[in-house]
Structures are given as C-alpha cells and as structure tokens.
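In: Need the 3D shape of this:
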Amino acid sequence: MMEIIKEKVEGKINTSHEGKVLPVCYRCAQVPKKGLYDGFRVQGMFFCSDCQEELFTAEQGSPEYQEFMFLIKGIFY
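Out: Next comes the predicted model:
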C-alpha cells in the first residue's frame, strides 16, 4: 500500500482521471456514467441515477427501501 502511495506522489502512476472531480455514489460506490450530472446530492452525499431510480420505485417496507432510509437518516443525523 505504501508503495502505491509513494509511486503516486512521485508521479509514476498515470491515471486517466487525474485533475477531474468524479462523484462516487454513496450507496453503490460507483462513479456514474455521466459524472456530476447523473444523480443528485443530499447534504454533500451523492446518489447516482440508478440508485435514485431504485429509491423512487422501492416499495415501502421492502429491504431496498429500508436500506435507503438507513442511509438517508445517517446523512441528516
């Protein structure tokens, strides 16, 4: 792990995302396809459009709905 950090600091690792701000979904931990415009933010936490669709279509009381409520409560409290 320290070797990777050292190589990054020394500039030996070249990534295609350098200098770009890429959001990561708070729920699924994936970078959305369209970047910042592919989801929404709540209190600084980003949710991708795929997770947003799952949230809006989840049945109240379902495990998915309960997971979202747990995550959203964690953001506000």
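
In: make it CA atoms for all contacts and neighbour counts henceforth
Out: OK.

In: same for the one helix or strand residue 71 maps to, what does it pack against?
Out: Under the criterion of DSSP states H and E, residue 71 resides in helix 63-76. Judged by 3 or more C-alpha pairs under 8 Å, 6 or more residues apart in numbering; DSSP states H and E, the packing partners of helix 63-76 are helix 49-57.

In: and the helix it packs on with helix 63-76, angle?
Out: Interaxial angle, helix 49-57 versus helix 63-76 (axes from the mean of the first three to the mean of the last three C-alpha atoms, to 10 degrees): 110 degrees.

In: Mind listing what's buried along helix 49-57?
Out: Neighbour counts using 16 or more other C-alpha atoms under 10 Å place 49, 51-52, 55 of helix 49-57 among the buried residues.

In: Tell me the one among the residues you listed nearest to residue 72.
Out: residue 55 (10.8 Å; C-alpha to C-alpha).

In: if I pick the closest one, what's in contact with it?
Out: 64-65, 68 (C-alpha atoms under 8 Å, 6 or more residues apart in numbering).

In: this one next, for a side-by-side:
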Amino acid sequence: MDEKDLLRRIHSLVDEEHRLRDSAEHTAETRTRMNDLEAQLDQCWDLLRQRRARRQYDEDPDAAQVRPKSEVEGYLQ
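Out: Okay, the predicted model is just below:
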C-alpha cells in the first residue's frame, strides 16, 4: 500500500468514525465498531510513520509492515 492509498484509507476510516459518533444511536454494536475503527486508524498511522521514517533514512518504505493491533494500541502518546 503506497502513501496515497494509506491516506485515502485513513480518511475513509475517519469519515466513518465521525458518522458513527454523530449518529443518535450508540448501541453496543456501534461502540464495538468505533473501537475497531480506532484500532485500524492507529495501525494506519503507525504504518504511515514507519514508511516516512524509512524514506527519511534512505530505506525502502515498502518494507514497512502493519503491526498487530495489540502492539500499536499499547503505545504511549
């Protein structure tokens, strides 16, 4: 996935998250989906950062790998 595709994916996930947050219905299913979206977004942002760091240090950005949700969810902000 190149950077443009990755950014499109991030924007798509953010749009869906906003739609869910703005809806009046917040069921258990909706909350589960929002949690899943947040985890996917964390993975996408992590991958984007990896790609940019690799490019900055003259490494192959395509060698960046999606890290497991459990790993990226554990990062401290």
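
In: Got a TM-score for the pair?
Out: Remark: TM-score between the superposed chains equals 0.29 [TM-score structural alignment, normalised by the length of the first structure]; 37 aligned residues with a C-alpha RMSD of 3.3 Å.

In: coming back round to it: next, format the buried residues of helix 49-57 of the first structure as a markdown table and append distance to residue 8 of the first structure.
Out: Shown next, in a markdown table, are the buried residues of helix 49-57 of the first structure (distance: C-alpha to C-alpha, whole Å):
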| residue | distance to residue 8 of the first structure |
| --- | --- |
| 49 | 31 |
| 51 | 32 |
| 52 | 34 |
| 55 | 37 |
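
In: From these, pick the one nearest residue 42 of the first structure.
Out: Of those, the one sitting nearest to residue 42 of the first structure (C-alpha to C-alpha) turns out to be residue 52, at 11.6 Å.

In: isn't the closest one right up against residue 39?
Out: Yes: using C-alpha atoms under 8 Å, residue 52 of the first structure makes contact with residue 39 at a distance of 6.9 Å.

In: does residue 46 of the first structure sit in a helix, a strand or a coil?
Out: Following DSSP: H, G, I helix; E, B strand; the rest coil, we place residue 46 of the first structure in the strand state.

In: wait, isn't it in contact with residue 39?
Out: Yes: the pair residue 46 of the first structure / residue 39 is scored as a contact, 7.0 Å apart, by C-alpha under 8 Å.

In: and the gap between residue 3 of the second structure and residue 56 of the second structure?
Out: Using C-alpha to C-alpha, to the nearest Å, residue 3 of the second structure is found at 14 Å from residue 56 of the second structure.

In: who has more neighbours, those two?
Out: Ranked by neighbour count (other C-alpha atoms under 10 Å), residue 3 of the second structure and residue 56 place residue 3 first, with 14 against 11.

In: List of residues touching stretch 13-26 of the second structure?
Out: Taking C-alpha under 8 Å, 6+ apart as the rule, stretch 13-26 of the second structure contacts 30, 34, 37-38, 40-41.
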